[in-house]
Every structure is written in structure tokens, then in C-alpha cells.
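1. Give me the fold of what follows.
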Amino acid sequence: MRVRLREIAFARSGDKGDTANVGLIAFRPSIYPYLVKEVTAERVKYHFNSICEGEVERFELPNLRALNFLLHRSLGGGGTVSLMLDAQGKTFATALLRMEIDVPDHLLDGSAD
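-> Below is the predicted model of the structure:
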């Protein structure tokens, strides 16, 4: 089944200079392997293609059921020099949660945990 990430995970985001930092955390342990498989650095880069001008790095944190992404050159130079509405990256988490991925139906009812 195709779902938006917001249905299976939550996210937080922030910034450091011109780099946005987005953490994606699975609601349940059974979901995490699908995040690892489906939410790649390449897919995140594509999802933010109109904003992120640099590379996207992904870090896996399995003990937290989380992925952390650094989106380089995505804030128009950063908060003190950018004309962007969100030069601090606060809304990047919400934007990532709009991404859609495929997961098996049985994971959505919670019976897999």
C-alpha cells in the first residue's frame, strides 16, 4: 500500500548555516526497515529538488528507529543572509512527511508489532 510518511512516522527539523537537518522516526519498530529501504538519500534529494542544491546525507539510527538527513545548500545561504520564508529549516519535517512510500498492508494495522 502506498502511504505518506506522516501516517507511519514523525519528523523534526532544524538547521545549521545553509544545511537543513531532518530526523524521521518510525512510529513502530516494524516500520523502521521500510523507512531504511524506501527513504533513501536519493529519494529525499528528489523530493526536495526545488530547494536542495547540494548533496543529501543519510544517517541510520536503528536504536531510535530513526533516519537523519542533512540537506546541504538548501536554505539559500542560511537564516542571516537568505530571502527564503523558512531559512531556518523548521518546515522541512512537514515537507518530508508528504513523501509517499510503499509498505505492506499488515504494517498499517499495528498487528506486526
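2. contacts, neighbours, all on C-alpha from now
-> OK.
3. what about the one residue sitting closest to the centre of the chain, distance to residue 56?
-> Residue closest to the average C-alpha location in the chain (CA atoms, centre = their mean): residue 96, at 4.5 Å. Separation of residue 96 from residue 56 (CA to CA, to the nearest Å): 13 Å.
4. another one to check against the first:
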Amino acid sequence: MKARLEQVAHTRSGDKGNTSNIAVFAYEPALYPLLKEQLTAERFKAFHRAAITGEVLRYEAENLHALNFVAHGALGGGVSRSLSLDNYGKALSAAILGFELDVPDEMAPLLRARAPA
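-> Coordinates of the predicted model:
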């Protein structure tokens, strides 16, 4: 079955210069392997299209059941220099919650309810 990332994990973000740091935390340890397999640095960058112009690095925090993405060139030159008010880490971390994952049917009870549209 398809599930949006918001049903599998939550995010936190931070900004520094022209780099955004976005952490994705699985709600349940059993869901973490799905994140590792499907939410790659390449897919993260592709999902955000042209908003991220630089390299995206992914770090795995196994003990936290989390992935940490460092997106270079993600803030239009830096939050205080950018004319694009939407290019903050918070906007990028909220957007990635729409990323779709393939989740085995037997894991459906672990998913959080989808937020209303």
C-alpha cells in the first residue's frame, strides 16, 4: 500500500547559511527500515525539485530510528539573503511529509492517521 511520509515519521529542521538540515524520525522502530530503503538522498533532492541546488547528504542515526539530511544550496543563498520566503528548512521539512512510501499491508496498524487535506 502507499502511505505518505507523514503517516510513517515526523520531521525537524534547522538552517545555517545556505544549508538546511532536516531530520526524519520514524514513529515506530519497525518503520525505520522502510525509511532507510526508500528515502534516499537522491529521492529527497528530486522530491524538492529545483528548491535544492546543491548536494544532499544523508546520515543514518540507527539508535534514534532517524535519517538526517543535509541539503546544501537549499535556502536561495541563505535565509537572510533570499527573496524566496518559502525556502526555509521548516517549509522543506513540511513538504517532504508528502513523500510516498510503499508500506507492506501488515504494517498498516503502525501508521499514523493521515492529516486532513
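5. Which stretches in the second structure count as strands?
-> Here the second structure has its strands, by DSSP state E, at 2-4, 9-16, 19-26, 56-61, 66-72, 100-102.
6. now the angle from the third one to strand 56-61?
-> What it means is strand 19-26 of the second structure. 40 degrees (axes from the mean of the first three to the mean of the last three CA atoms, to 10 degrees).
7. list the residues that contact both of residue 96 and residue 56 of the first structure?
-> residue 44 (CA atoms under 8 Å, 6 or more residues apart in numbering).
8. What degree of burial does the residue nearest to residue 78 of the second structure when sequence neighbours are not counted show, as a neighbour count?
-> Spatially, and ignoring its direct neighbours in sequence, residue 78 of the second structure is nearest to residue 18 (4.1 Å; CA to CA, 6 or more residues apart in numbering). Burial of residue 18 of the second structure is recorded as 21 neighbouring residues (other CA atoms under 10 Å).
9. quick one: contacts for whichever residue in the first structure pairs up with residue 18 of the second structure?
-> Residue 18 of the second structure maps onto residue 18 in the first structure when the alignment is built from TM-score structural alignment. Residue 18 of the first structure makes contact with 72, 73, 74, 75, 76, 77, 78, 79, according to CA under 8 Å, 6+ apart.
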